[in-house]
Structures are given as C-alpha cells and as structure tokens.
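Q: only geometry, no sequence info:
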C-alpha cells in the first residue's frame, strides 16, 4: 500500500475497536468435534480470520447493479479441516445471507458481529476437504478510517473499487480474512453493458447476455484475502505483453488517462528492473487499475495481486512501490499484521533504489536525510514542534517498525520509513554482495508463502558472519531514535 498523500490507509478507529473484541465462538450442536475459533490471535487484529480450517480456493460469483448499488452473490469456498469441527466461522460484514450449504447439504448458520457461524450437518472430520456455498445479497458498505480514508467496497459514480487492507474484503465476500490463509481464486462478475469488471489473475472470458456482461477471471497463485479485487467501472483497456512475454492488463478511467500515461508506459521497464533485483516475477500476469474516485474518498493505492489499484493517476515512484509489493507482501505475505514492515519497508526501499537508478539520491542519502531530519525538535522545521516527520505521535521514531503496537499504526510512517532504514543498516552491515543476494533469495525461499520477522532475521544471519543481533534489536524493535551505529 502507498500512503501518499495520506499519512496512512490503515484500519478505521471504529473497525479497530470491533476487531479487537474477543473472538466469537459458536454454540454446540449435535455433532462431534470442536467449535472453530473466530479469530486467529493476530497481535493487532485478534478477531480477524478463523481457526479450524485452511481455505484452498474461492469461487466468487458476483452480480452488481451499479445504479441500485446492490450486490447479489454466491461464494463457494473449498477448504480443509485442520481438526474435527462441529462448526466453523467465516468473516462477513453486513449483507444478508439467504442460505449456506456444506458439501451440497443445507447447513445451520447464524450471525454475530462480522462472523458467519456455520454448523454443517454431522460436523467435519480432521483433514477432510469440504465445500461451503454461501448465497448472500445487499448493498456492500465501505469502512472508514478515523481520518476519512476508505476501505472495503468503495462506491464510485460508475461502479466500485476494492480496498482490502486490513479487513475490507469481508464487506463483499465471506472468507477466512487473514493474510495467513492464502488461496487461489476464480471470479465471475456480471455488470451492466458498457462497464468492465476487473479481478486478479487473467481474464478467461467476456460474455454479453442481454443488457449485462459477465467477466470471468482466474487467479492461479495463492493470494491473501486483502489482496483480492473486483473493481467495476468504465475503463480504457490495454492488453499487451512485456518484451519477455508477461501478459499485462491495464485499465484506466478515461478521466485519469492523460496523467497516467507516462508512469504506466514504464510498467514493463519497472517489472524488468525489479525482476533483476528481486528475482523472477512471481505471478503469471501483471497490470494496473487506475480509477477516478469521488472527492469524498481519501485513499491512494493498494498492491492488489497482479493488478495494483490506484485511486487516481499514480506517479512513477508509486508504480515502483506497488509493483515491488508483488514480491514483498503478495508473494511473500506476512504471517500477522505485526510484520507489515516486511511489505512496506521493502517497497519503500525499492523506491529509494529506483531514485538512485534514475540519477537521484542514493539509499544512503535517503537514510541520512531521514535520520538527520528534525534534530532537536522532531520535525526538521526548528520550531520545537514534533510532527509526523520526527519524534511525535505519528513520527518515524514514534514506535518500532517491527512492533506497531496498535491497529492504527499498521500503515503509519515508521512501518514505511523506519522499515526501509532497517534494510539500509542491514546493507551497511553485510555489504552489497550479501545484501542484494538477500533481496533475491528471501522472496525465492518464501515464494507464495507466509513468513515473519524472526524468519527474516534468521535468514539474514545465516548469510553473514556479522552478528546482527544489535542491529535488529535497535533498528527494528528499539524504542525511539536508535544510535547511528548498529
């Protein structure tokens, strides 16, 4: 996610409270096994996600009435039980559920907060693969940050775009809404003629029936729920291939076409350059979605898998940032939201490397400027104030990048800037040869998987004789402004 021009695009204050509540548990039924937990114990969002099963695949069939802002949908979820279950839970915010079936049989269900509690007839056996079909409808509701930033199903004059980080996907489909449970996806999206529906992966078909058009998309590589998109609107579409043969799908709202042209024309160049740094591009296609959002929407960009979504024309640095996320965040996904710096620190560092590539500041110069900024007052203006640039409540030294502490910090300044500074200090410690090997080998080892900060620290330590203990202790987890030397 890119937080410019906003300070952040993270969870809402109201949402944070709701998701910090104790996880829901379902009532007992006449079947053996346990009640699957509601919540995975995430350090920042403990009620997000659900225990007892692992999703393998989502099949989403969405029919959206743009004029009426009404969604009619079914979700077929293929999962494997991790234990004997008498019930399990899915995350779904709002929307009316009309029926739930498990393996073709009607199942009991109830609602509690953002949890849909499902009680399959006879329960489920450990290691069993089962299919849950949920029929639902209603007007999807976006979520709002305390500073006005949007999340979830965000309505636009000609459709909607999706912002899923950290919890927004549950506003438009039921699922195991946590980055630790990745799955493949198929999307069937029906919209009025003249509109386009865009999802992750590759377009399989486009069929016109009467006054509606149905788009089918297939996303074959595992994906976290927050990275799923179903953006609907009127777009100029360009489909082509990079010189290396990678399929590209670029959709731009006509109102944003002129400003987007230059940065998006560099997309093949950026992918090639990042592939040289980070290893082979991890997915079977790439692209971009640029929407024209109403003035009320304060939001900027999200690294939706294969096609980042931009809420307006991006600059080139933002395209670099969101495409770097395809390796760091989308392919290698953090186990919990506490480790978001593994996404944002790397994507920010990619921006620094790109600026150097373009003849600008080096990453060390970027580091030096951030470290020296605000000496004595926290914000660099010399007036004694402390703001987001220095030591204040939202400043880069306000909390450690590796321990945001509370939900509203998940995409705040330290996660980005201090996260990138950790990487520059790592580079200084291990040297360029080892550092750039780490940039390639880390996403290769955890390709399409999940990893956390401790795994990254161990991964780095295995590749150098330098003792990195104090470096990570001070720069990743230390409170306040660290000493210059590690």
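A: Structure's in. What do you need? Computed from a prediction, not measured in an experiment: that's the story for all the values here.

Q: C-alpha only now, for contacts and for neighbours.
A: OK.

Q: all helices of the stretch 251-400 of the chain, in order?
A: Applying DSSP state H, counting those that start in this stretch to the stretch 251-400 of the chain gives helices spanning 257-265, 267-278, 316-324, 341-357, 363-372.

Q: Dump these into a markdown table; add distance to residue 436 as well.
A: Shown next, in a markdown table, are these (distance: least, C-alpha to C-alpha, whole Å):
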| stretch | distance to residue 436 |
| --- | --- |
| helix 257-265 | 26 |
| helix 267-278 | 7 |
| helix 316-324 | 15 |
| helix 341-357 | 11 |
| helix 363-372 | 13 |
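
Q: out of those, nearest to residue 142?
A: Ranking the helices of the stretch 251-400 of the chain by proximity to residue 142 (C-alpha to C-alpha) places helix 316-324 first, at 22.2 Å.

Q: Now do the closest one: distance to the chain's middle.
A: 14 Å (C-alpha atoms, centre = their mean, to the nearest Å).

Q: Which among the helices of the stretch 251-400 of the chain is found nearest to residue 430?
A: helix 363-372 (14.4 Å).

Q: Next, the buried residues of that closest one.
A: Across helix 363-372, burial judged by 16 or more other C-alpha atoms under 10 Å covers 363, 364, 366, 367, 370, 371.

Q: So which other helices or strands are in contact with that helix?
A: Judged by 3 or more C-alpha pairs under 8 Å, 6 or more residues apart in numbering; DSSP states H and E, the packing partners of helix 363-372 are helix 341-357, helix 419-430.

Q: before we go on, here's another structure to hold up against the first:
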C-alpha cells in the first residue's frame, strides 16, 4: 500500500522460480553501475504454413496496454532476472537542490515471446551509453521520456533466451507520479528513498515496468563508506575498498519491478527472526527519539504479526522480511518486497498493513492497475483484523462507521474496481475496499471467507490476478451467485444500501 496513510501494485503471469545468470563483479572505487536485463524469448516467430504472410520478426510493443499507464512495461519478451550493479554519489552538503549521481550497469536475462527485430525497455531521466545483446553491441535510441529502444543484431527468434546489458547513468532528483507524489529514486539529504509504485522503477534502471512481468533480482550497490544500501532479499556480502562500500543483496523470489528498492542512508542494520524467517531491519541513525522508540516497539511485533497473518493467508511467501525506517520522507509507506519502507516512523497499524501486503499485493499482484483495490482493500482489512486481535476497534465497528458516512460524501463517488490513475490511492480504495471484504464476509460466512483468503494466495502466488478472478473465486468457494453484490460494491458509485 501506499500509505499516507501508507501507499501500498503486461506480460503473462509468471510461473515458478527462475535461475539468475551470473552477476557482474562488485565495483571498487567509483565504478560505473551496470544493470543487466535478461529477457526470456518465447517460441520463434516463424511464418506458419497456414499464415504465410505473417512476418517472422516484428517490434515488441512499447507498452503492455494497461489503460492507466499505457507505456509502462513492454511487449515481446519475459524478463527472468535483473542484476543491478549501481554506484551512487549522494547530494553534496549544499541544502539545495537535492541531486545525486547514479551510474549503473543492468544485466537483464529474458526470454522472447515473439521474433524480435527490436524491443523496448522503460528508462526515464537517465541516459544509456551502451547496450549489448548476447555479448554483441546493439543499436539503441531513447525515444520520448520513457522508452529505450534496442535493435539487436542478429534478430531474436521467438523463444530465445537472451542477455541484455545496459550501461547508463545520470543525475537523480525527486521524481513525482501522476498524482504529484514523490516516487521512484527519490534523492534525499544523505542518500535516496526508493519507492516505485506504480511505474517508478524506470527512474533508476532499465525495466519491463509492469507487475505482470515478475523476475528475480540481485543488487550490488556501491556508496561512500559509512552509508548503507538496503535492498530486497538477503544481504549476501559487504566489501569496502578505497573509501567505497559495496552492499550485495540477493532477492531470489519473483518480484514485480515496482516492489524493488535500493534505499541508501545512515542506517543501522538489525538482524532477528520471525520463526524460520530471517528479519533484517534498517533504522536511520538520525531518527528523532520519539520516532525511533515507536518504530523499535512496532518492529518488535513482527513475529506476532507474521504468525497472525499466516493464519489467514498461509505461510509467509518469501525468503526474508524486514523494514526500512528513514528519517527523510516520501509522504507514505510502501510494501517494498521483503523490506517494507516507512517515512520517519513505523506505526503499528501501518506496519501491519505493509506486512499483510506480502501476501496480498506482493505474492499476488494486480493484473492491471485498475485492480489496485485488491492490494489496498485486503491490506486495509488485514490492518483492521490485527487491530481487533489486539483488542482495539472491531471490524464490525469499523464497518458500521463506514456505512454511517453520508450518501452525499464524495468518498462514495469513487468506483473502486476502476478508480482511475489519479485516484488509485484515494481513501475510498482502502476503506471501501476493506468494507467490501467485510460485507462479503457477512454475506458468505466466516468459513467461506477465510477459505477464500487462503485460496486467493495459494492459487495466484508468484503471479497476478484481476477483479474478475476474485469475483469468480468468491462464487466458487461460497457456492453463491454474487454478481449483484459485486456490482453494488465494486462497480457502482454511491453508498451501498442493499446487496
């Protein structure tokens, strides 16, 4: 979720784990960051005898066709693994402007899904200086504000496995999304806060930037000695040479690009565990005393929260967990996978919300951004369930308060199954989303409702799912015709009066 509350995400849905290619070595001194993008190629795009006019090669599309972000993501390939080798120089001591310098090499392993004579990667605000495909230099151009267009030679057959290496860099600033909120690689006084939802990953590495193309990740992030770079997954190594420290992280679980992070600052790392799950927390040493005390108390509840949510959604789905609490702010919290990100303080309710996203949002991601309520409604309701578990307000009390809002309240004007890109993180998506789930629970009963929660994650883990998928599963599990219910709660503006 994006919470400002806390914010909390087309290719085909991904399958099982993918083996990453070998990573580039760590950078010593001030080295160039290299991001390696690997695409998976699918069956060769050869002309079929029944369709002799069909071209053998064509251009991959410049977007996935998501109505909210038409140029986010790309067509023609499926990324398997990103290996990001980054070097970052944070802002100088001057108070303004906040500008850093990022140099990177991205090595991308991918599989093609058609014969390609060219393909696109999303890259915004940074400049590519070289591109190689399978070790051979490739022609490339940067078109518009978002598209890196690569022309490989030889062309790629349908179903080919390819390795794409992009060297790039530039000045980092403080990008904003369509609603004006900070996102992507946000330069801070002592480093960067990296929070990508929805299409901000392209502000720091070349990417197929849509949740329907999940991949594994590895990171080597080189920063001035004394700073800490925190990314997803497990800390694999840390080396310091000539005043520069390289932090190496391995994230072997499939992940949507918007959930990746490489946040940099004056952090203290703390290791613990939640059962068998390693927990790595990063607390900014510069946090005010009150924020630090609150955050430490909240993070101490992680094992209990994880046990509670496992009872609803099934086993925790990733290799590690943890939180980043930065003394700078992007104005919200975000469920960056395995390492939830908080601005200045981690409150208990927000931490519960972000942890719940591990199952509903991260393991199961939205097929289109219009389906964002499936992230935020479930996480908001999970937050309510945790509060009730802790002897706070009950879910029934929260539902009654929701339904007491006047019918004239603009809150009810948002259609939560299609809120529009500007209102993706509107209050209604969270609270009416949670209300929808409570109303559904009342309609189908606790047994069917909790079976639905568990089956939702089990059936769509490591992939994406849509509102239509959810509606179908709810009817399957409950044995009820729920068309009228979902029309009223998800697809119609106005306060529900009967369902």
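A: The structure has been received and is ready for your questions. The model shown is predicted, which means the values in this text are computed figures rather than measured ones.

Q: Please name whichever of the helices of the stretch 251-400 of the first structure is nearest to residue 240 of the first structure.
A: helix 267-278 (10.2 Å).

Q: Output the residue interval of the second structure matched by the closest one.
A: Matched against the second structure by TM-score structural alignment, helix 267-278 of the first structure falls on residues 302-313.

Q: what does the matching stretch rub up against?
A: If you take C-alpha atoms under 8 Å, 6 or more residues apart in numbering as the criterion, stretch 302-313 of the second structure is touched by 273-275, 316, 352, 355-356, 359, 382, 386, 450, 453-455, 457.

Q: just to revisit the earlier point, among the helices of the stretch 251-400 of the first structure, which is nearest residue 109 of the first structure?
A: helix 341-357 (36.0 Å).

Q: Next, count neighbours for residue 238 of the second structure.
A: Residue 238 of the second structure: 16 surrounding residues under other C-alpha atoms under 10 Å.

Q: what residue of the first structure takes the place of it?
A: Aligned counterpart of residue 238 of the second structure in the first structure: residue 206 (TM-score structural alignment).

Q: ok, the closest residue to its match other than its chain neighbours - contacts?
A: For residue 206 of the first structure, ignoring the flanking residues on the chain, the nearest one in space by C-alpha to C-alpha, 6 or more residues apart in numbering is residue 215 at 4.7 Å. By C-alpha under 8 Å, 6+ apart, the contact list for residue 215 of the first structure reads 187, 188, 189, 190, 196, 197, 198, 203, 204, 205, 206, 207.

Q: same question, residue 239 of the second structure
A: By C-alpha under 8 Å, 6+ apart, residue 239 of the second structure lies in contact with 245, 246, 247.

Q: From what I see, the second one and residue 226 are in contact.
A: Just to be clear, that refers to residue 246 of the second structure. No: taking contacts as C-alpha atoms under 8 Å, residue 246 of the second structure lies outside contact range of residue 226: 10.9 Å.

Q: These two: who's more crowded?
A: residue 246 (27 against 12).

Q: Look up how far residue 79 of the second structure lies from the more buried one.
A: Distance from residue 246 of the second structure to residue 79 of the second structure, counting by C-alpha to C-alpha, to the nearest Å: 25 Å.

Q: One more: residue 339 of the second structure?
A: Taking C-alpha to C-alpha as the measure, residue 339 of the second structure falls 22 Å from residue 79 of the second structure.

Q: thinking again about what came up before, over to the aligned residue in the second structure for the residue nearest to residue 206 of the first structure. Which of the three states is it?
A: Counting by TM-score structural alignment, residue 215 of the first structure lines up with residue 247 in the second structure. Secondary structure state of residue 247 of the second structure, per DSSP: H, G, I helix; E, B strand; the rest coil, is strand.

Q: do residue 154 of the first structure as well
A: Residue 154 of the first structure ends up strand, using three-state DSSP.

Q: counterpart of it in the second structure?
A: By TM-score structural alignment, residue 154 of the first structure lines up with residue 186.
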